[in-house]
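Asker: With the sequence up front, the predicted model follows.
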Amino acid sequence: MSRLVVISNRVSAPTGEGGAGAQGGLAVALGAALREYRGLWFGWSGHRTDEFTGHIELQRAHGVTTATIDLEDQDVDEYYNGYANRTLWPLFHYRIDLAEYDRSFDSGYQRVNERFAETVTPLIDQDDLVWVHDYHLIPLGAELRARGLKNRIGFFLHIPWPPGRLLVSLPDHQKLVRSLLAYDLIGFQTREWLEAFRDYVVRELGGNLDADGTLHVGDRTVHVAAYPIGIDYDDFMEASRSPLAHQACNRLRESAADRKVIIGVDRLDYSKGLQERFTGYQRFLENNPDRHGELFMLQIAPPTREEVSTYEEIRDNLDGLSGRINGAFAEIDWVPVRYVNQGYDRASLAGFYRAAQIALITPLRDGMNLVAKEYVAAQDPDDPGVLILSRFAGAALQLKDALLVNPYSADEVSDAIKTALEMPREERIRRWRSMMESVRDEDVVKWRHDFVAALEGARIREPEPPPEGK
């Protein structure tokens, strides 16, 4: 079996006991893949340096070898805070009103991708499989090809791919998409994002699509497919049975004092629909005064991308909105919203999920959403909770027995909360069993096996013919 080289924007070495600690779903998934394939994980350390030198820090922990580089302040400002998170992130989440187009962002994005390619190329052996991740590194495949790599190289996008009518608002959108054609395999979370990419390539670049999902554009051939990501099921279930998880579950149950708990766990990001969620819960309280005191909403929302001004505005808005809800409805012995701006390790979250009768997961647009799957996995089979899930999350295509809602509709969210509270135990069990089957069978192991197997089967690029006369 070939070695696997994973390249992503950030590298998070696994923390060992209790799963991946406070790491996100991508870090958990890649750590598991690298342990299985004995590979190398390359990316940015998250640290800054006065001058980029290309120095690589190699470490090995918990079965994973990592190779990291530091970036200059200008790199972080233009590549990460700029093009990645102020241009591509909002655009790919359908928020063109928030997307910022600045040539310095574009140049910084290209420069860092070139630096990644220049630095990682000497680490890649001839037979390695190379797996590049996410919107930060779209041009990386083309940069690796420019440095002579003939390896099989795959790319996976963890966020949505926007429809063509939105993508064309991006300056040099054709240049960005053409750089993707340097990969042998491109993966998306859902068929919706896959079809949006195919449509763009056919309409804007004159591509042709084969029945097996292979795209042809000029002399370029690339296979594209959907590979929905899942949770690391076995690892999560182990974490959910840990003493830390039991402690967290008991802690929340005791503090709830027999009240029902609605839980939401999201990064503090406008794509997660947090303001709309709070508004939907507020509508429920307005429409159901007889339910006051019977339940509360626990929203865990650790800050993210704090150097981007848009995220400061989100935090300010949610601080105000949670305060207004509590001010309007709270009693001496009851507060309807518990709003927490800190992260928790996965074992503790598993305990919180199990203690909550309802999960309210309502992103406005999301590539997958692994929190929804973790909530399902954490439930008591004899008395499971109810998942309320946005129909705009990728997970909605797999978790069809959740209560699917339009997060923009406060009334729809309110009605779903009431339905969940009144749902008979037999129906909750039936819905949970169906979703649990999907979570168990469509886990991260299947995701990485399917993608890597497809990448292993990708054609090997022949060396470019030398120029005439040489």
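Answerer: Structure received.

Asker: can we go C-alpha only for contacts and neighbour counts from here?
Answerer: OK.

Asker: What residues of stretch 371-389 count as buried?
Answerer: 371-379, 384-389 (16 or more other CA atoms under 10 Å).

Asker: and the nearest residue to Tyr83 once chain neighbours are set aside, how many neighbours does it have?
Answerer: Leaving aside its sequence neighbours, Tyr83 sits nearest to Phe105 (CA to CA, 6 or more residues apart in numbering; 4.8 Å). Using other CA atoms under 10 Å, the number of residues around Phe105 comes to 24.

Asker: For the host helix or strand of Phe105, buried residues please.
Answerer: Using DSSP states H and E, Phe105 falls within helix 103-120. Residues of helix 103-120 classed as buried by neighbour count (16+ other CA under 10 Å): 105-106, 108-110, 112-117, 119-120.

Asker: Are there helices or strands packed against that helix, and which ones?
Answerer: Counting contacts by 3 or more CA pairs under 8 Å, 6 or more residues apart in numbering; DSSP states H and E, helix 103-120 packs against helix 73-75, helix 140-146.

Asker: Which one of these lies nearest to Arg38?
Answerer: Nearest of the helices and strands packed on helix 103-120 to Arg38, taken as CA to CA: helix 140-146 at 21.7 Å.

Asker: hmm, back to that, neighbouring contacts of the helix holding Phe105?
Answerer: 42-43, 54, 56, 74-75, 77-80, 82-84, 136-137, 139-140, 143-144, 147 (CA atoms under 8 Å, 6 or more residues apart in numbering).

Asker: what does stretch 430-446 give?
Answerer: Residues outside stretch 430-446 that contact it (CA under 8 Å, 6+ apart): 29, 33, 228-233, 373, 376-377, 381, 384-386, 398-402.

Asker: can you do 6 Å?
Answerer: Outside stretch 430-446, the residues that touch it by CA atoms under 6 Å, 6 or more residues apart in numbering are 229-232, 399, 401.

Asker: picking up where we left off before, which of the helices and strands packed on helix 103-120 sits most buried?
Answerer: Counting by mean count of other CA atoms under 10 Å, helix 140-146 has the highest mean neighbour count of the helices and strands packed on helix 103-120, with a mean of 20.

Asker: Next one for the comparison:
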Amino acid sequence: MSRLIVVSNRVPVPKGGQPPAGGLAVALSGAMEERGGVWFGWSGDTARHDEASEVRTLERGKVTYALVDLSQRDLEDYYAGFSNRMLWPLFHYRMDLTDFTRVTLGGYYRVNRLFAKLLAPMVEADDVVWIHDYHLIPLANELRQAGVRCRIGFFLHIPFPPPDILTVLPNHADLVRGLAAYDVIGFQTPLDVENFETYLRREKVGRRMSDGRFVIHGRAVRVEAWPVGIETKAFADIAAKSDDNTLVQRMDESLVGKSLIIGVDRLDYSKGIAERMLAFQSFLTLDTEARGKVTYLQVTPKSRSEVAEYAAMEKEVAELAGRVNGQHADLDWTPIRYVNRTVGRNALAGLYRLARVGLVTPLRDGMNLVAKEFVAAQKPDDPGVLLLSRFAGAAAELDGALITNPYDIDGTAGAISRALEMPLDERLDRWRRMYERIAEHDVAWWCRSFLDALEAAPSNGASAEPQLKAAS
């Protein structure tokens, strides 16, 4: 079995002898433990010099964590700049928030070249390399130029936008040309694949072939949707044992006579948190009998505080929660409980289980694993209702959710009322369909399916037009 090399912007190094937290990290670590592997990427630390030139390694079992420090300049240009002020908003359809400069573009390619320079000597001929997310799109091409010829795969965890949006990016052609250096490209949903194919066809740089693969700039590449899953069974077990959690107990005691609605999101403009609060406000205005009987808990850890847009959003959401509470609160009832910090995984599973409604209403999301966690955490004999945005990737899988348009404030308010009033038999039917889906297509399935495809891909590191007929 070939060795696996995982590359991500940030490396989740285990601490205190414990495995990395989070389903994705656990699944990838499990795959590397099985075959032996390397996890390469940014350490999270800032280098003392202008440019990092060394790799620090930590051995944990059969996994080597290869860590690179980045300079302050690299962080500003590559990470805070081009990755998170250009690619992130653009790929989430927010052209109004994009900020393109040649300086940050240069930093983006500079760090990808640095990663390739440091990683290439570590790669052996029969390795497979799996690169993750929008920060590192050009990395395979840089590795190819450094002489790496093994199989290289890429997975995009965020949406891939349609060509009318992608072509706003001045270097869109170079970015897509970089994707041609991969052997396998994974997206979250069939819509992402469709958007990618439409771009190739419209820009005349690729086409789908008769065997289902794509030819892109002269290379045959397998492109498919592999929706990311969660550790479904493990998360369900955690939720089932959450009664002993102190935070969950306190929350439960505070809810006597009230139904809980829960939202859990990073503080990000793509998550639709402000629109969700406005919908809850509309619900309280339209359904006066619900006042005093429903509590909405919004858990929102801070995110990317160094980016100005996020700091402004933090102020906006906090003020909005205050306005809603000021308008509707009573002496013994606070409509919105807004928690601006991280809540532990065990407690979070218990809070999902207490909730009658899970509000997952992003304006745009690649997948959204909160939706799947909410489903996994429910009581099998008395499940809550998932209210899910049509613009979340998870909506393509979770057909038992109430699908809503987060831009339709009153429509979302009506969906909240319907969710709270839904009879048990309908809740059970909807929940069972969703749970079966996420139990079968969990994070281990996702990891295994992608790696099977990458292992099976022809090793064609050099560019060559494949002798295959184009699909009609």
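Answerer: Alright, I've got the coordinates. This structure is a prediction, so every number in the text was calculated from the model and none was measured.

Asker: Next, the TM-score between them, please.
Answerer: The TM-score (TM-score structural alignment, normalised by the length of the first structure) is 0.95; 463 aligned residues with a CA RMSD of 1.9 Å.

Asker: sorry, back to before: could I get the helices and strands packed on helix 103-120 of the first structure as JSON lines with distance to Ala256 of the first structure?
Answerer: JSON lines is the format used below for these (distance: least, CA to CA, whole Å):
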{"stretch": "helix 73-75", "distance to Ala256 of the first structure": "45"}
{"stretch": "helix 140-146", "distance to Ala256 of the first structure": "49"}
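
Asker: Val64 of the first structure: which of these is closest?
Answerer: Of all those, helix 140-146 sits nearest to Val64 of the first structure, with 22.4 Å by CA to CA.

Asker: for that closest one, packing partners?
Answerer: On a contact count with 3 or more CA pairs under 6 Å, 6 or more residues apart in numbering; DSSP states H and E, helix 140-146 of the first structure meets helix 103-120.

Asker: Following superposition onto the second structure, what is the mean distance for the helix it packs on?
Answerer: Superposing on the second structure and averaging over aligned pairs (mean CA distance after the TM-score superposition for the first structure), helix 103-120 of the first structure comes out at 0.4 Å.

Asker: Packing partners of whichever helix or strand comes after that helix?
Answerer: Next along the chain after helix 103-120 of the first structure, taking DSSP H and E as the criterion, comes strand 129-133. Judged by 3+ CA pairs under 6 Å, 6+ apart, the packing partners of strand 129-133 of the first structure are strand 4-10, strand 153-156.

Asker: Closest one of the contacts of stretch 430-446 of the first structure to Asp290 of the first structure?
Answerer: Distance to Asp290 of the first structure, by CA to CA, is smallest for Asp401 among the contacts of stretch 430-446 of the first structure, at 27.7 Å.

Asker: Ignoring the adjacent residues along the chain, who's closest to the closest one?
Answerer: Nearest non-adjacent residue to Asp401 of the first structure, counting by CA to CA, 6+ apart: Arg431, 5.2 Å away.

Asker: when you align them, which residue in the second structure goes with that neighbour?
Answerer: Using TM-score structural alignment, the equivalent of Arg431 of the first structure in the second structure is Arg430.

Asker: tell me which element its match is part of?
Answerer: Using DSSP H and E, Arg430 of the second structure sits within helix 424-440.

Asker: Check the offset of that helix from the chain's centre.
Answerer: Remark: helix 424-440 of the second structure is offset 23 Å from the chain centroid, using CA atoms, centre = their mean, to the nearest Å.

Asker: Show me which positions of that helix end up buried.
Answerer: Buried, per 16+ other CA under 10 Å, within helix 424-440 of the second structure: 427-428, 430-431, 434-435, 437-439.

Asker: returning to what we had before: most tightly packed of the helices and strands packed on strand 129-133 of the first structure?
Answerer: Mean neighbours per residue, mean count of other CA under 10 Å, is largest over these for strand 153-156, with a mean of 26.

Asker: how far apart are that strand and its match in the second structure?
Answerer: Mean deviation of strand 153-156 of the first structure relative to the second structure after superposition (mean CA distance after the TM-score superposition for the first structure): 0.3 Å.

Asker: roughly how far is that strand from the heart of the chain?
Answerer: On CA atoms, centre = their mean, the centre of strand 153-156 of the first structure falls 16 Å from the chain's centre.

Asker: again with stretch 390-408 of the second structure
Answerer: For stretch 390-408 of the second structure, the distance to the chain centre is 16 Å (CA atoms, centre = their mean).

Asker: From the rest of the structure, what touches it?
Answerer: Stretch 390-408 of the second structure is touched from outside by 361, 364-367, 386-389, 430, 434, with contacts defined as CA under 6 Å, 6+ apart.

Asker: number of nearby residues for the spatially closest residue to Asp330 of the second structure that is not a sequence neighbour?
Answerer: Sequence neighbours aside, Gly292 is the residue nearest to Asp330 of the second structure in space, at 7.7 Å (criterion: CA to CA, 6+ apart). Using other CA under 10 Å, Gly292 of the second structure is surrounded by 18 other residues.

Asker: Could you check how far Gly292 of the second structure is from Val184 of the second structure?
Answerer: For Gly292 of the second structure, the distance to Val184 of the second structure equals 53 Å [CA to CA, to the nearest Å].

Asker: again, but for Pro423 of the second structure
Answerer: Per CA to CA, Pro423 of the second structure is found 45 Å from Val184 of the second structure.
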